[in-house]
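Engineer: sequence-free structure coming up:
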């Protein structure tokens, strides 16, 4: 054993080291250096490579596929509450004798708030872990869900507009449409922040109270509706554009983080 220790500790000459390396046959594992012409061709090809831009048609197709996928998740919770709240607002308008234009602010907001409630409900239903395991990004899911609900809201606005024209509302249709879009935009921004920082029962209650108070206000307060009517149409048009843009910006900003950040926020 002492002999082996002395053998390991002794210094080897350069000739001995060369002999050891040659016996290991390391030359079999050497990689030949590429020729200069090959290196130049590789560098030149990198300079010439230009990533292909995604066309508008491809982007549109991606959005359509995401919407189709989200529609397949449309559950009974959303449908049940969508129908229930819309019937409730219709009954209030008919029995209360309010002007039909008050329904712009009430009915048009219903699908969007249902979208927020369904996202809030996912934590209370122990669905957060499933959401984390999905390969779809949180940003895509949020965007497509709210896009669907915004689309339903716009359809309701068009129906209310046709109804308003048949009841002699006339040129005020544009004002009521822009008024509804402005208020929906403001409430959507607030609800989006509530959704990200308080998902679950508390977030759902806050969202419902906000939408019932501000959007459903004209149904039970003539003073509130008169106050809204005093604002000019052009201000509502500008407001609807600004709030929609701000909502999209907030949506992108809040969903830019990965799932891990969302889990840290939710307590």
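Structural biologist: Now that the structure is in, tell me what you want to look at. Only a predicted model underlies this, so the values are computations on that prediction, with no experimental measurement involved. Residues are numbered from 1 along each chain as shown.

Engineer: from here on, contacts and neighbour counts on C-alpha atoms
Structural biologist: Will do.

Engineer: what's around residue 42, how many residues?
Structural biologist: The number of residues packed around residue 42, counting by other CA atoms under 10 Å, is 11.

Engineer: actually, residue 107.
Structural biologist: Residue 107 - counted by other CA under 10 Å - has 24 other residues nearby.

Engineer: just residue 128 next, same as before
Structural biologist: Residue 128: 16 neighbours (other CA under 10 Å).

Engineer: skipping adjacent residues, who's closest to it in space?
Structural biologist: Nearest residue to residue 128, sequence neighbours excluded (CA to CA, 6 or more residues apart in numbering): residue 122, at 6.3 Å.

Engineer: list the buried residues in the helix or strand that contains the one you found.
Structural biologist: Element membership for residue 122 (DSSP states H and E) is helix 110-124. Neighbour counts over helix 110-124 (16 or more other CA atoms under 10 Å) mark 110-123 as buried.

Engineer: so which elements touch that helix?
Structural biologist: helix 76-96, helix 138-166, helix 172-197, helix 201-214 (3 or more CA pairs under 8 Å, 6 or more residues apart in numbering; DSSP states H and E).

Engineer: between those, which one is closest to residue 18.
Structural biologist: Closest to residue 18 of the helices and strands packed on helix 110-124 is helix 138-166 (CA to CA; 60.0 Å).

Engineer: distance to residue 61 and mean neighbour count added to the helices and strands packed on helix 110-124, as CSV?
Structural biologist: What follows is those, written out as CSV (distance: least, CA to CA, whole Å; neighbours: other CA atoms under 10 Å):
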stretch, distance to residue 61, mean neighbour count
helix 76-96, 25, 14
helix 138-166, 13, 18
helix 172-197, 26, 21
helix 201-214, 32, 17
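
Engineer: nearest to residue 129, out of these?
Structural biologist: For these, proximity to residue 129 was assessed by CA to CA; helix 138-166 is nearest, at 12.7 Å.

Engineer: between that closest one and helix 110-124, how many degrees?
Structural biologist: In terms of direction (axes from the mean of the first three to the mean of the last three CA atoms, to 10 degrees), helix 138-166 departs from helix 110-124 by 150 degrees.

Engineer: give me the contact list for the helix holding residue 122.
Structural biologist: Contacts with helix 110-124, where a contact means CA atoms under 8 Å, 6 or more residues apart in numbering, come from 77-78, 81-82, 85-86, 128, 145-146, 149-150, 152-153, 188, 191-192, 195, 199-201, 203-204, 207-208, 211.

Engineer: this is the comparison structure:
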């Protein structure tokens, strides 16, 4: 699992266990867990991108704030509001992961596509058995790449090496073709190194330390929830409505948030009366 998603999943599941103990309805907690399960099912990039890291930085303060609020005895309305905001950030984290995965897949596919395009041109110019075989092998490499990135890149190196070796044995080796095959092979090897490095313990440890630094930074300035955002919401509603009992408005807001309304929807509906 991607270290960013693993950290979010671990911390949020621990906090949701504490939320259940406060008596929050199970369906409200389950909604967040369903989003978390959907996030874990998203295909993740090998490398933690800046976009994914930023999405983590937007998500973790809310999880820590919810945890601090539970420890400070925050009311159900504050808990509902934080759960609502966490849901939004989880969806944003999922979108960031999808975009990062697509971008990474496209970047890693460059050597594979270069190999396919080169052997297609070679076959069109000189439809020899060797060029045709190399083209078919490159096509198989493309299919293999979208099944297994590492294996697909490795096949590019194997095809380039085999083609150059057979050309030399058949006295058909051309320097320009050899140089192009060497460039493709080197490019594939560099991308293989990136994939291997992203799976290494050293890289995962480095990412984990970065995430822990973010957690420490959040913890250093985070104060227990004082319902500031809730008070702001209720004050806005009360100041704009001539009638209405504050306790009743608070109860209505709690019920609406419990049932999945966003903060903006709650404010709009309460103002409409």
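Structural biologist: Good, I have the coordinates. In this text the structure is predicted, and so the values were computed from the model without any measurement.

Engineer: quick one: TM-score?
Structural biologist: Overlay of the two chains. TM-score (TM-score structural alignment, normalised by the length of the first structure): 0.24; 111 aligned residues with a CA RMSD of 6.1 Å.

Engineer: and the angle for the helix holding residue 122 of the first structure with helix 76-96?
Structural biologist: Counting by the same axes, to 10 degrees, helix 110-124 of the first structure lies at 140 degrees to helix 76-96.

Engineer: next structured bit after helix 110-124 of the first structure?
Structural biologist: helix 128-133.

Engineer: buried stuff in that following helix?
Structural biologist: Buried residues in helix 128-133 of the first structure (16+ other CA under 10 Å): 128, 131-132.

Engineer: ranges for the helices of the second structure?
Structural biologist: Taking DSSP state H as the test, the helices found in the second structure are 3-21, 26-41, 50-71, 76-108, 110-125, 129-145, 149-169, 175-199, 201-221, 228-240, 246-258, 263-272.

Engineer: could you export the ones you listed as JSON lines, including mean neighbour count?
Structural biologist: As requested, those are arranged in JSON lines below (neighbours: other CA atoms under 10 Å):
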{"stretch": "helix 3-21", "mean neighbour count": "16"}
{"stretch": "helix 26-41", "mean neighbour count": "15"}
{"stretch": "helix 50-71", "mean neighbour count": "19"}
{"stretch": "helix 76-108", "mean neighbour count": "20"}
{"stretch": "helix 110-125", "mean neighbour count": "19"}
{"stretch": "helix 129-145", "mean neighbour count": "19"}
{"stretch": "helix 149-169", "mean neighbour count": "19"}
{"stretch": "helix 175-199", "mean neighbour count": "17"}
{"stretch": "helix 201-221", "mean neighbour count": "14"}
{"stretch": "helix 228-240", "mean neighbour count": "15"}
{"stretch": "helix 246-258", "mean neighbour count": "17"}
{"stretch": "helix 263-272", "mean neighbour count": "15"}
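
Engineer: list the contacts for the closest residue to residue 51 of the second structure other than its chain neighbours?
Structural biologist: Distances taken as CA to CA, 6+ apart place residue 96 nearest to residue 51 of the second structure, at 6.2 Å, with adjacent residues excluded. Contacts for residue 96 of the second structure (CA under 8 Å, 6+ apart) come out as 51-52, 55.

Engineer: got it, and residue 66 of the first structure?
Structural biologist: Neighbours of residue 66 of the first structure in contact, by CA under 8 Å, 6+ apart: 140-141, 144.

Engineer: from those, which is closest to residue 17 of the first structure?
Structural biologist: Nearest to residue 17 of the first structure out of these is residue 140 (CA to CA; 61.6 Å).

Engineer: separation between the closest residue to the closest one other than its chain neighbours and residue 144 of the first structure?
Structural biologist: Nearest in space to residue 140 of the first structure, with sequence neighbours left out and distances taken as CA to CA, 6+ apart, is residue 66 at 7.3 Å. Counting by CA to CA, to the nearest Å, the gap from residue 66 of the first structure to residue 144 of the first structure is 6 Å.

Engineer: got it, and residue 227 of the first structure?
Structural biologist: In terms of CA to CA, residue 227 of the first structure sits 34 Å off from residue 144 of the first structure.

Engineer: next one: residue 228 of the first structure
Structural biologist: Counting by CA to CA, the gap from residue 228 of the first structure to residue 144 of the first structure is 31 Å.

Engineer: to residue 45 of the first structure, which of the helices and strands packed on helix 110-124 of the first structure lies closest?
Structural biologist: With CA to CA, the closest approach to residue 45 of the first structure among these belongs to helix 138-166: 34.6 Å.

Engineer: the one helix or strand residue 70 of the first structure maps to to helix 138-166, inter-axis angle?
Structural biologist: Per DSSP H and E, residue 70 of the first structure falls inside helix 56-71. Relative orientation of helix 56-71 of the first structure versus helix 138-166 (the same axes, to 10 degrees): 90 degrees.

Engineer: quick one: helix 56-71 of the first structure to chain centroid distance?
Structural biologist: Here helix 56-71 of the first structure is found 14 Å from its chain centre; the criterion is CA atoms, centre = their mean, to the nearest Å.

Engineer: please identify the buried residues of that helix?
Structural biologist: Buried residues in helix 56-71 of the first structure (16+ other CA under 10 Å): 63, 66-67, 70.

Engineer: quick check: the closest residue to residue 122 of the second structure other than its chain neighbours vs residue 124 of the second structure, distance?
Structural biologist: Spatially, and ignoring its direct neighbours in sequence, residue 122 of the second structure is nearest to residue 131 (6.3 Å; CA to CA, 6+ apart). Look at residue 131 of the second structure and residue 124 of the second structure: by CA to CA, they are 9 Å apart.

Engineer: between the contacts of residue 66 of the first structure, which sits nearest residue 249 of the first structure?
Structural biologist: Closest approach to residue 249 of the first structure among these (CA to CA): residue 140, at 14.1 Å.
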